[in-house]
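1. can you look at this prediction? I've put the sequence above it.
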Amino acid sequence: MKKWFGLALIVSTAMIGCLKNDEVKPCTPKTVESEKAAMTKFATDSSITTMTDPSGLMYEIISPGTGATPLANSNVTAKYVGRFLNGKGFDSSYVRDPGGTAFPLNGVITGWQIGIPKIKEGGKIKLIVPSSLAYGCDIRYGQMANQPLYFYVELVKVQ
């Protein structure tokens, strides 16, 4: 399996608290509804024409792809960029692994588990993921905890 160090940041985890000012404080998970306005503003400001999944995941299919469709238990290879809604980047496979990063789809954040199967191999998608479908309040993810996130994803291969 290819390196997927960076994608380890996308692994789904339990919500256990938020990190602020170097001390652990209680964290109240945000609801999709409470983040909807910020997510919609980001989409509008970024000229992303989104559809919304019943889960609250917002997405735009750039290219549907023509290859295999990933299933929940598929191993996939993807190229991606992750950003906060303020535009600041936090991860990019293009820098770390230009050929793409391989990972089991059922081992990443719920937003990816919902969004990636909307395209086929060779497809491209933009995902705006509510915090509840990303890292929730898990302090291991620092600034990404309890934040809605944006991803641009190219699905390179489905195995």
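-> Happy to help now that I have it.
2. only C-alpha atoms from now on, for both contacts and neighbour counts.
-> Fine.
3. which stretches of the protein form strands?
-> 18-20, 23-25, 51-52, 58-63, 75-84, 89-92, 101-104, 124-129, 149-158 (DSSP state E).
4. what's the most buried one of those strands?
-> Mean neighbour count (mean count of other C-alpha atoms under 10 Å) peaks for strand 124-129 among the strands of the chain, with a mean of 26.
5. by contact count, what packs against that strand?
-> If contacts are counted by 3 or more C-alpha pairs under 8 Å, 6 or more residues apart in numbering; DSSP states H and E, strand 124-129 sits against strand 58-63, helix 110-115, strand 149-158.
6. S131 is nearest to which of the ones you listed?
-> strand 149-158 (7.0 Å; C-alpha to C-alpha).
7. nearest to S74 among the helices and strands packed on strand 124-129 would be which one?
-> Closest approach to S74 among the helices and strands packed on strand 124-129 (C-alpha to C-alpha): strand 149-158, 6.6 Å.
8. just the residues contacting the closest one, thanks.
-> Under the criterion C-alpha atoms under 8 Å, 6 or more residues apart in numbering, residues 68-70, 74-85, 100, 116, 119-131, 134 lie in contact with strand 149-158.
9. could you give the angle of it to strand 75-84?
-> Relative orientation of strand 149-158 versus strand 75-84 (axes from the mean of the first three to the mean of the last three C-alpha atoms, to 10 degrees): 160 degrees.
10. got another, please set it beside the one above:
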Amino acid sequence: MIKKLLVFSSVVVLLSSCVKSKDTGCQYKESTVVAPASEQATLQTYVNANDPAAILHPSGFYYKITAPSTGSVTPGVCSSVTVRYSGYLTNGTKFDENLSGINFVLGGLIIGWQKGIPLIKKGGTITLYLPPSLGYGSNAVGSIPANSILIFYIQLLDVQ
């Protein structure tokens, strides 16, 4: 009897160790990046002069929620989000825009969007003021010069 119980217990332990945890397929992790103090100081000077009502996020960017959210779902790094947006440099140059709505997986975007978009829910609108390290950093991308402060006006249309 003890031998059968020992064999049964061994089989249960072996089978339970083979059970996989639920795999969502998401490979993205929450970013812990915080902008360096020098970037935060430069960004603060710009924001103080142009939008003093903007709020400092612990990661070192500023944001302003310009329209209240109507939805109940807060996007996470693995969420698929549909947004309308416009992107500007501090000199007023528009470098990108999509007003018809475009879908992205949040974790595949720049860190500033990963941290900023979850501050609103479906239907919300936010302005993000991003230091370079939460944008494209020292990389020039298209018409965006390296080490640029980026300004985005974003409307969150949907969250999946």
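-> Received it, and whenever you're ready, just let me know what you need. Every value quoted in this text rests on a predicted model; they were computed, and no experiment measured them.
11. that older thread, now distance to P104 of the first structure too, for the helices and strands packed on strand 124-129 of the first structure, in CSV please.
-> Output for those, formatted as CSV (distance: least, C-alpha to C-alpha, whole Å):
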stretch, distance to P104 of the first structure
strand 58-63, 21
helix 110-115, 10
strand 149-158, 10
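12. out of those, nearest to A37 of the first structure?
-> strand 58-63 (11.8 Å).
13. which residues of the second structure does the closest one align to?
-> Using TM-score structural alignment, strand 58-63 of the first structure corresponds to residues 62-67 of the second structure.
14. with the first structure overlaid, how far apart is the matching stretch on average?
-> When the first structure is superposed, stretch 62-67 of the second structure averages 0.9 Å from its matched positions, counting by mean C-alpha distance after the TM-score superposition for the first structure.
15. which residue of the first structure lies farthest from its centroid?
-> The centre of the first structure is farthest from one residue, E23, which by C-alpha atoms, centre = their mean lies 26.0 Å away.
16. quick check: it vs K124 of the first structure, distance?
-> With distances taken as C-alpha to C-alpha, to the nearest Å, E23 of the first structure is found 39 Å from K124 of the first structure.
17. please report how far the residue nearest the centre of the second structure lies from P52 of the second structure.
-> The centre of the second structure sits closest to Q114, judged by C-alpha atoms, centre = their mean, with a distance of 0.6 Å. Distance of Q114 of the second structure to P52 of the second structure, given as C-alpha to C-alpha: 23 Å.
18. show me what contacts the nearest residue to A38 of the first structure once chain neighbours are set aside?
-> Leaving aside its sequence neighbours, A38 of the first structure sits nearest to L85 (C-alpha to C-alpha, 6 or more residues apart in numbering; 7.8 Å). Counting by C-alpha under 8 Å, 6+ apart, L85 of the first structure touches 38-39, 42, 148-150.
19. now do the same for L85 of the first structure: its match in the second structure.
-> Looks like L85 of the first structure aligns to T90 there (TM-score structural alignment).
20. just N75 of the first structure next, same as before
-> N75 of the first structure maps onto S80 in the second structure, by TM-score structural alignment.
21. stretch 39-51 of the first structure: which residues count as buried?
-> 39-40, 42-43, 48, 50 (16 or more other C-alpha atoms under 10 Å).
22. meant to ask about stretch 70-83 of the second structure
-> 75-83.
23. select the longest helix from the second structure.
-> helix 2-18 (DSSP state H).
24. meant to ask about the first structure
-> helix 32-45.
25. got the contact list for the aligned partner of K118 of the first structure in the second structure?
-> If you follow K118 of the first structure across to the second structure using TM-score structural alignment, you land on L119. Applying C-alpha under 8 Å, 6+ apart to L119 of the second structure gives the contacts T74.
26. and L119 of the second structure, how far is that from L128 of the second structure?
-> Taking C-alpha to C-alpha, one finds L119 of the second structure at 10 Å from L128 of the second structure.
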